[in-house]
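Student: Okay, predicted coordinates and the sequence, questions at the end:
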Amino acid sequence: MLTHQRKHYLLDLLQREGQLVARTVSETLGLSEDTIRRDLRELAREGLLQRVHGGAIPNLPASPALAPYASREQLSLEAKPAIGRAAAAMLGAGQVVFIDGGTTCVQLVRQLPRELRATVVTHSPSIAVELVNHPLIEVVMLGGRLFRHSIVNVGAATVEAIARMRADLYFMGVSSLHPQAGITTGDHEEACVKRALSGAAARTVVLASPEKLHTSSPFQIAPLNQVSDIVVLRDTDEALLAPYREMGIAITLA
């Protein structure tokens, strides 16, 4: 089979099946997996599909959460406080928690009771300022270079500091969430920091307002097997949630 014939076959199969697994296709065609992976890489460069670990999926819509911070504050105005309340209820007294930057995480800390005694570690100045009036919460700020788009600190110094810590929970904000593409965001350095935070936490809780589901952003933070919980709005379509439930991820409805 010639290269252009293989590519046509791959795109046709992707349209019919909704995803491609390179190993399965290689066995079906009697070709090496490297050949199929090379074809998929070339098709991805042409903008005809999206590569994921082990194969490919159709191009996904870009997430509205890639917009500047001020614009994101106007998204899901009712959903984010509800998600924040549900997430805040997961935090127990005496715990050490990582809290991400972003507009949904701001809603989370606004829901924390004033009498809560805990330690919050964050790379977000916005989160730290929100916690000023919580006298029993110890706030630890991670330094680094300020990434203005998300108003968080990023870089090698941030990742190095995270490596010396361990947390009970990490409340992660994401730009995009998809069963095959995983959890993704719009900046490489920000993805590195989120990945480090997740790796240093016993449990990672993803806060997913409606506009983030079934979308894709350029940089993967981690595959979904690193996620313990996802918090979504109560009226989210069950068809969107089913793949996560099948992976064993706990779904909290806000």
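Tutor: Great, that's in hand.
Student: all contacts plus neighbour counts: C-alpha atoms, from now on.
Tutor: Fine.
Student: Can you pull up the most central residue in the chain?
Tutor: Geometric centre of the chain, nearest residue: residue 183, 3.3 Å, by C-alpha atoms, centre = their mean.
Student: Spatially nearest residue to that residue, not counting backbone neighbours?
Tutor: Closest residue to residue 183 apart from its sequence neighbours, by C-alpha to C-alpha, 6 or more residues apart in numbering: residue 177 at 4.8 Å.
Student: which SSE is the one you found in?
Tutor: In this assignment (DSSP states H and E), residue 177 forms part of strand 176-178.
Student: Show me what that strand is packed up against.
Tutor: Judged by 3 or more C-alpha pairs under 8 Å, 6 or more residues apart in numbering; DSSP states H and E, strand 176-178 is in contact with strand 182-185.
Student: So which elements touch the strand it packs on?
Tutor: Using 3+ C-alpha pairs under 8 Å, 6+ apart: strand 182-185 touches strand 176-178, strand 219-222.
Student: right, so these: which one is the most enclosed?
Tutor: Among the helices and strands packed on strand 182-185, strand 176-178 has the highest mean neighbour count (mean count of other C-alpha atoms under 10 Å), at a mean of 26.
Student: From the chain's centroid, how far away is that strand?
Tutor: Centroid separation for strand 176-178 versus its chain: 6 Å, with C-alpha atoms, centre = their mean, to the nearest Å.
Student: which residues are contacting that strand?
Tutor: Outside of strand 176-178, the residues within contact range by C-alpha atoms under 8 Å, 6 or more residues apart in numbering are 63, 65, 183, 184, 185, 208, 212, 213, 214, 215, 216, 217.
Student: Compare those and tell me which is most surrounded.
Tutor: Each of these was scored for neighbours by other C-alpha atoms under 10 Å, and residue 183 scores highest at 29 neighbours.
Student: List the residues that contact residue 193.
Tutor: Applying C-alpha under 8 Å, 6+ apart, the residues contacting residue 193 are 154, 155, 158, 159.
Student: Quick check, the third one in contact with residue 142.
Tutor: Yes: in this structure residue 158 lies within contact range of residue 142 using C-alpha atoms under 8 Å: 5.9 Å.
Student: List the residues that are in contact with both of the two.
Tutor: Common neighbours of residue 158 and residue 142 (C-alpha under 8 Å, 6+ apart) are residue 123.
Student: Tell me which two of the contacts of strand 176-178 sit farthest apart.
Tutor: For these, the maximum inter-member distance is 13.9 Å, found between 208 and 217 (C-alpha to C-alpha).
Student: another one to put next to it:
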Amino acid sequence: MLTKQRKQHILNTLQQQGNVVAKTLSQELGVSEDTIRRDLRELAKAGVLQRVHGGALPASPAVVDLTGRQQLSSDEKALLGRAAARLIEPDQVVFVDGGTSTLQLVRALPVDLRATIVTHSPVIAAELISHPAIQVVLIGGQLFKHSGVAVGAAALAAIRSIRADTYFLGVTGIHADYGLSTGDLEEAQIKRALIEQAAETVLMVTADKVGKVSPYVIASATAVSQLLVTHSTTPAQYQPLADLGIAVSLCE
């Protein structure tokens, strides 16, 4: 079997089964495990899978920059944003992550809502300027331009001085076994700190991120209290997460 055919077989198996095991592939294809591991390295470099111990899992496609992500699943994100906005109650202190789904959340907030929104995203903060009753706390630090959020020691210190009722989290992947993940190490640290400082964490997630993984682990999947999905996400995708005790809500 040619290398191109072998790689396509790996990708087909990954799509059908949700994971691949190097030892199993080597037996199926009659090649060494070293050959399979080389294929997996090359496919991982191309961004089409994420290597894990013994094999690989589907890679999240949501690792492009903020501008690029705005074009992905826009209708689904608007639906998730409206559902998430309804969860915010008057006078709550709420962490809002950076990202395109959370941008839809703040755009859906009632103009007369009275609450405190804490964010490390200048984009999210600017969207709330026209909300007279919302107090906006903007966390500062080094701007990570890829995602349009503040990172670093200053941001971490500011986050750890605040306790919030709810954190609306953004990720590039959630997997029942491999947890919550993202594409940048410092972003992962910021998100972890926000989870620790919130009474509960809500994740709005598009179908392309469920069952997917990225290189940097934020926390286990059970750090999420509630998972908001749409009908684009199949029961087969979200059921392993529901089995962990996570409340899964289908947004209409």
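Tutor: Received the coordinates, thanks. Everything numeric in this text was worked out from a predicted model, so none of it was measured.
Student: Could you export the helices and strands packed on strand 182-185 of the first structure as JSON lines, including distance to residue 76 of the first structure?
Tutor: Output for these, formatted as JSON lines (distance: least, C-alpha to C-alpha, whole Å):
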{"stretch": "strand 176-178", "distance to residue 76 of the first structure": "14"}
{"stretch": "strand 219-222", "distance to residue 76 of the first structure": "23"}
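Student: Residue 235 of the first structure is nearest to which of those strands?
Tutor: Per C-alpha to C-alpha, nearest to residue 235 of the first structure of these: strand 176-178, 17.0 Å.
Student: Looking at the helices and strands packed on strand 182-185 of the first structure, which is nearest to residue 203 of the first structure?
Tutor: Across these, closest to residue 203 of the first structure is strand 219-222 (C-alpha to C-alpha), at 13.6 Å.
Student: Check how far the very next helix or strand once past that closest one sits from its aligned residues in the second structure, on average.
Tutor: Next along the chain after strand 219-222 of the first structure, taking DSSP H and E as the criterion, comes strand 229-232. By mean C-alpha distance after the TM-score superposition for the first structure, the fitted strand 229-232 of the first structure averages 0.9 Å away from its aligned residues in the second structure.
Student: so strand 229-232 of the first structure matches what in the second structure?
Tutor: Aligned using TM-score structural alignment, strand 229-232 of the first structure spans residues 226-229 in the second structure.
Student: now swap in stretch 145-152 of the first structure and tell me
Tutor: Aligned by TM-score structural alignment, stretch 145-152 of the first structure falls on residues 142-149 of the second structure.
Student: Counterpart of the residue nearest to the centre of the first structure over in the second structure?
Tutor: Match for residue 183 of the first structure (TM-score structural alignment): residue 180.
Student: those helices in the stretch 1-150 of the first structure, which residues are they?
Tutor: Here the stretch 1-150 of the first structure has its helices, by DSSP state H, counting those that start in this stretch, at 3-17, 22-29, 33-45, 69-72, 79-88, 103-110, 125-130.
Student: could I get those as JSON lines with mean neighbour count?
Tutor: Output for the helices of the stretch 1-150 of the first structure, formatted as JSON lines (neighbours: other C-alpha atoms under 10 Å):
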{"stretch": "helix 3-17", "mean neighbour count": "14"}
{"stretch": "helix 22-29", "mean neighbour count": "15"}
{"stretch": "helix 33-45", "mean neighbour count": "17"}
{"stretch": "helix 69-72", "mean neighbour count": "14"}
{"stretch": "helix 79-88", "mean neighbour count": "22"}
{"stretch": "helix 103-110", "mean neighbour count": "23"}
{"stretch": "helix 125-130", "mean neighbour count": "18"}
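Student: I'd like those helices laid out as a markdown table, including distance to residue 197 of the first structure.
Tutor: Formatted as a markdown table, those follow (distance: least, C-alpha to C-alpha, whole Å):
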| stretch | distance to residue 197 of the first structure |
| --- | --- |
| helix 3-17 | 34 |
| helix 22-29 | 31 |
| helix 33-45 | 29 |
| helix 69-72 | 21 |
| helix 79-88 | 17 |
| helix 103-110 | 15 |
| helix 125-130 | 15 |
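Student: Residue 235 of the first structure is nearest to which of those?
Tutor: helix 79-88 (10.0 Å).
Student: Show me how far the closest one is from its chain's centre.
Tutor: 16 Å.
Student: so it aligns onto which residues of the second structure?
Tutor: Using TM-score structural alignment, helix 79-88 of the first structure lines up with residues 76-85 of the second structure.
Student: ok, average deviation of the matching stretch from the first structure?
Tutor: By mean C-alpha distance after the TM-score superposition for the first structure, the fitted stretch 76-85 of the second structure averages 0.4 Å away from its aligned residues in the first structure.
Student: contacts for that stretch?
Tutor: Outside stretch 76-85 of the second structure, the residues that touch it by C-alpha under 8 Å, 6+ apart are 100-109, 204-206, 228-230, 232, 251-252.
Student: Now with 10 Å, please.
Tutor: Identification of contacts with stretch 76-85 of the second structure by C-alpha atoms under 10 Å, 6 or more residues apart in numbering yields 70, 74-75, 100-110, 168, 202-207, 227-232, 249-252.
Student: residues touching the residue nearest to the centre of the first structure, list them.
Tutor: The neighbours of residue 183 of the first structure, taking C-alpha under 10 Å, 6+ apart as the test, are 172-177, 191, 195, 206, 212-213, 215-217, 219-224, 226-227.
Student: what about it, distance to residue 216 of the first structure?
Tutor: Distance, residue 183 of the first structure to residue 216 of the first structure, by C-alpha to C-alpha, to the nearest Å: 8 Å.
Student: what's the burial count for the alignment partner in the first structure of residue 245 of the second structure?
Tutor: Matched to the first structure by TM-score structural alignment, residue 245 of the second structure sits across from residue 248. Using other C-alpha under 10 Å, residue 248 of the first structure has 13 other residues around it.
Student: Which of the helices or strands spans residue 248 of the first structure?
Tutor: Using DSSP H and E, no helix or strand contains residue 248 of the first structure.
Student: which residues do residue 208 and residue 217 of the first structure both contact?
Tutor: Residues touching both residue 208 of the first structure and residue 217 (C-alpha under 10 Å, 6+ apart): 174, 175, 176, 177.
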